[in-house]
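1. only the shape, not the letters, is given here:
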């Protein structure tokens, strides 16, 4: 079917209000988060309800069109934008923003998949409850996308990935059938847990339209500290001590390198370095709690012992929430600063906790050996073994030369990662960007299981084709 005819059929079947066809309107849904990649689509569908999603899926099946589900389009692996412009439509959930209910006594909420994460967090907080998923893009990302990518963020150490925070799902299947699995039960052992099939599947098995979320008690005490250390090894030693001394009250434990403030200042020139002098490694640590536990006293006792042992060389504890946010601006501003320096390798890897320091050291050494004109930066959520090891190449020589350096850097870093038995994707997903690297590391049995699952639920291969696995 030619594109013009397909657009006419979509408008006739779904209504003009749901279908975007003008090139300028379509373009913004076909651009990746960093603006590095621009594609196109037959149209963009914007349903406002689960019933409309179902109708759109059925019509696209009739027309032979593939669907690329999209939340806030904040992903970093090209999982939410099409790659075959003439045969794919984007199905955006950005009109499905209803908070269906919040039940404080049940510690649960049920929301549309298009709800922005920050909106959910604020609505839950107004009911004196807490939803702990926390991402740099939380003002733009949508919960359906968080579920479909099994998003991580800064609080995984304490609360787990998105998978641990989902009680139930509502999903439109590839034939348009709606599966209502929006239970809020904590314990339900009636066979296979079907919701797990769709968490992390990146829209390849169905479209998440509703989510039942697990809520927690809202922390009444939060303490944030930026600590200077002599090495990554000592940062990991500090983490081991923190797990013993502070138990499960650690909500974040972030490793950042010596270049952190300088990179963040590229994006935020007003940012002030809170610690004098340069140090080889820094940790941004947060404790949170409620009830009778004195979080500040616990942090003070922990830091006193760590400084007496010489693990912590210097540090600052935020005196207010505003000061805590300034410390977090260093960690979050690093990403913006790197982006402003030009195209670079962004990785999202994980290794066993016991191997974090060795991996970082060997990856830095490998980049220095293979790409001496490139700069490597390591930071991340070390409490769960997730390191973002990025490589910044010189920008001379044009886009082709830069792309070649990025490709070489990826091969170098992945070679080190493979020696540690690590993962090429700790929290961002696979999408289309990491598909070849993902498939190269699949075992035969694992690939067979994944393809069997895809074939059983989406035999026509119309749901986000080319995402995670090559088409067949």
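-> Arrived safely, thanks for sending. Given the structure is predicted, the values throughout are model-derived calculations rather than measurements.

2. okay, CA-based contacts and neighbour counts for the rest of this
-> Fine.

3. confirm for me that residue 367 is in contact with residue 376.
-> Yes - between residue 367 and residue 376 there is a contact under C-alpha atoms under 8 Å: 7.0 Å.

4. quick one: secondary structure of residue 453?
-> The three-state assignment at residue 453 reads helix, by DSSP: H, G, I helix; E, B strand; the rest coil.

5. what's the burial count for it?
-> 14 (other C-alpha atoms under 10 Å).

6. what's the burial count for residue 282?
-> 28.

7. for my notes, confirm it occurs in a strand.
-> Yes - according to three-state DSSP, residue 282 belongs to a strand.

8. which non-adjacent residue is nearest it?
-> The shortest distance from residue 282 to any non-neighbouring residue, by C-alpha to C-alpha, 6 or more residues apart in numbering, is to residue 228 (4.6 Å).

9. now swap in residue 278 and tell me
-> Residue 278 sits nearest to residue 258 (C-alpha to C-alpha, 6+ apart), 6.5 Å away.

10. quick one: residues contacting the one you found.
-> 278-282 (C-alpha atoms under 8 Å, 6 or more residues apart in numbering).

11. and it, what helix or strand is that in?
-> Residue 258 belongs to no helix or strand when elements are defined using DSSP states H and E.

12. residue 450 now?
-> helix 444-457.

13. how distant is that helix from the center of its chain?
-> 24 Å (C-alpha atoms, centre = their mean, to the nearest Å).

14. what residues of it count as buried?
-> Neighbour counts over helix 444-457 (16 or more other C-alpha atoms under 10 Å) mark 451, 454, 457 as buried.

15. let me know the closest of those to residue 176.
-> residue 457 (11.4 Å; C-alpha to C-alpha).

16. put this next to the previous one:
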């Protein structure tokens, strides 16, 4: 059967673009957190939309599962095999920028385009695509849209769904949905692209998208602010939002432990903060052409006057800004240097962030004395990466075996009590399938299953993911 699959796919895309099980498949089946370990029947790398259609038609006819894959940066296992008999459809060869329209504020790109390259294409036309995240050098547009990625600019610009005007996608039976709409107003029925964005490849294989562009800021004003607590951080956020409005593009919270870890492991060449503090807020203001410089500094002065903060440092150079952002973006990486960690991508209403951190930390400490809470993330949209590092000196494998499941249950219990979500921006994949069934409204699940059955009756698109 495997030989037949390989031969059939080679006839569609060419022998050089099909990978059989073996060492050459390793980078396609190994995901960043190394939680899921399963081979695939094959990896196929189509170079045209027509080839994707042909693959889908063949798979649908024979009942063979297809797993769409972009940059393989997903964190919940949506892009890697679950059963071992699926075919991975790897899309990096579909990487063209089809068009850029600065006047309309749009760019149309194929699913395999790397996010960093999309940034460059927009900037070459004096525009900006504001989806910004740590993996932008390897993450690809199709995967980012399929997971409805967030990032650090959601506060001002929204997540991937809000940045998408239209998509082109191959359906399970090989038909092509041609929805590359660049219209700001189109009231002609259901918004079908919103079904495909965030569907993790379970309803169609996104092959291209029309995305929103924005004018480039003239400059950025960036600061690291000392805050006494998450509650103070929320108050500071409210003050800055009132004074800065939509130009407040980032507000990130990081605990002192995160700074200690990075300095200890040599990940920062020097301390970027103004001095010791229990918590730090990374704040950024985007100044447009003709805007007054020093706007963020003025807002921070108001925060001093209101006794919300006791110290702050503003970036005086690009090197300062880069260092400040490295401090935030290295938070996930540094935890791997501290041993085992249990991670949660959750969201709550902004006002509930202090309660989430306080109650979640207390619940974790009750379970595992000495555990080190490392909550950080996007205060402006309520998305906190509520992570926990093993106690100092603990054995990592023992810690995970004993506390992984119990910690998840404890934190999700707090999140749900506070009216939050158990998956803020990473998605469901295969990691949270059972959890989704437990926490999602039953009627919502019925609607989702009905949509899946209508668009993919044979269940070949990313089988077992999201809905199980």
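-> Yes, it's here. Note that the coordinates shown come from a computational prediction; the quantities given were computed from them, not determined experimentally.

17. coming back round to it: among the contacts of residue 258 of the first structure, which ones are buried?
-> 279, 281-282.

18. residue in the second structure matching the residue nearest to residue 282 of the first structure?
-> In the second structure, the residue matched to residue 228 of the first structure (TM-score structural alignment) is residue 226.

19. and the gap between that match and residue 312 of the second structure?
-> Residue 226 of the second structure sits 6 Å away from residue 312 of the second structure, going by C-alpha to C-alpha, to the nearest Å.

20. which neighbours do the two have in common?
-> 273-274.

21. the two: who's more crowded?
-> residue 226 (25 against 20).

22. the one helix or strand that one maps to vs the first structure, average distance?
-> Assigned by DSSP H and E, residue 226 of the second structure belongs to strand 219-227. With mean C-alpha distance after the TM-score superposition for the first structure, strand 219-227 of the second structure departs from the first structure by a mean of 0.6 Å once superposed.

23. contacts for that strand, please.
-> Contacts for strand 219-227 of the second structure (C-alpha under 8 Å, 6+ apart): 233, 272-288, 294, 296, 308-315, 321, 324.

24. what residues sit buried inside that strand?
-> Neighbour-count burial for strand 219-227 of the second structure [16+ other C-alpha under 10 Å]: 220-227.

25. give me the aligned partner of the residue nearest to residue 278 of the first structure over in the second structure.
-> Match for residue 258 of the first structure (TM-score structural alignment): residue 256.

26. go on, residue 314 of the first structure?
-> Residue 314 of the first structure maps onto residue 311 in the second structure, by TM-score structural alignment.

27. and its match, how many neighbours?
-> The burial count for residue 311 of the second structure: 18, using other C-alpha under 10 Å.

28. which position in the second structure aligns with residue 288 of the first structure?
-> Using TM-score structural alignment, residue 288 of the first structure sits opposite residue 286 in the second structure.

29. so that match, which of the three states?
-> strand.

30. quick one: the nearest residue to it once chain neighbours are set aside and residue 160 of the second structure, what's the gap?
-> Excluding the flanking residues, the one nearest residue 286 of the second structure by C-alpha to C-alpha, 6+ apart is residue 220, at 4.7 Å. Residue 220 of the second structure sits at a distance of 22 Å from residue 160 of the second structure (criterion: C-alpha to C-alpha).

31. can you check residue 21 of the second structure too?
-> 33 Å.

32. comparing the two, which residue is more hemmed in?
-> Ranked by neighbour count (other C-alpha under 10 Å), residue 21 of the second structure and residue 160 place residue 160 first, with 24 against 15.

33. just tell me what the more buried one corresponds to in the first structure.
-> So, by TM-score structural alignment, residue 160 of the second structure is matched to residue 162.

34. contacting residues around that match?
-> Residue 162 of the first structure neighbours (C-alpha under 8 Å, 6+ apart): 133, 146-147, 150-152.

35. would you format those as CSV with secondary structure, neighbour count and distance to residue 93 of the first structure included?
-> Formatted as CSV, the contacts of residue 162 of the first structure follow (DSSP: H, G, I helix; E, B strand; the rest coil; neighbours: other C-alpha atoms under 10 Å; distance: C-alpha to C-alpha, whole Å):
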residue, secondary structure, neighbour count, distance to residue 93 of the first structure
133, coil, 22, 20
146, helix, 28, 12
147, helix, 26, 13
150, coil, 24, 17
151, coil, 24, 17
152, coil, 25, 21
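
36. same check for those, but in the second structure.
-> Retained contacts for the contacts of residue 162 of the first structure in the second structure, judged by both residues aligned by TM-score structural alignment, their matches' C-alpha atoms under 8 Å, are 133, 146-147, 150-152.

37. ok, the residues you listed vs residue 107 of the first structure, which is closest?
-> Among these, residue 133 lies closest to residue 107 of the first structure (C-alpha to C-alpha), at 14.9 Å.

38. residue in the second structure matching that closest one?
-> Looks like residue 133 of the first structure aligns to residue 131 there (TM-score structural alignment).
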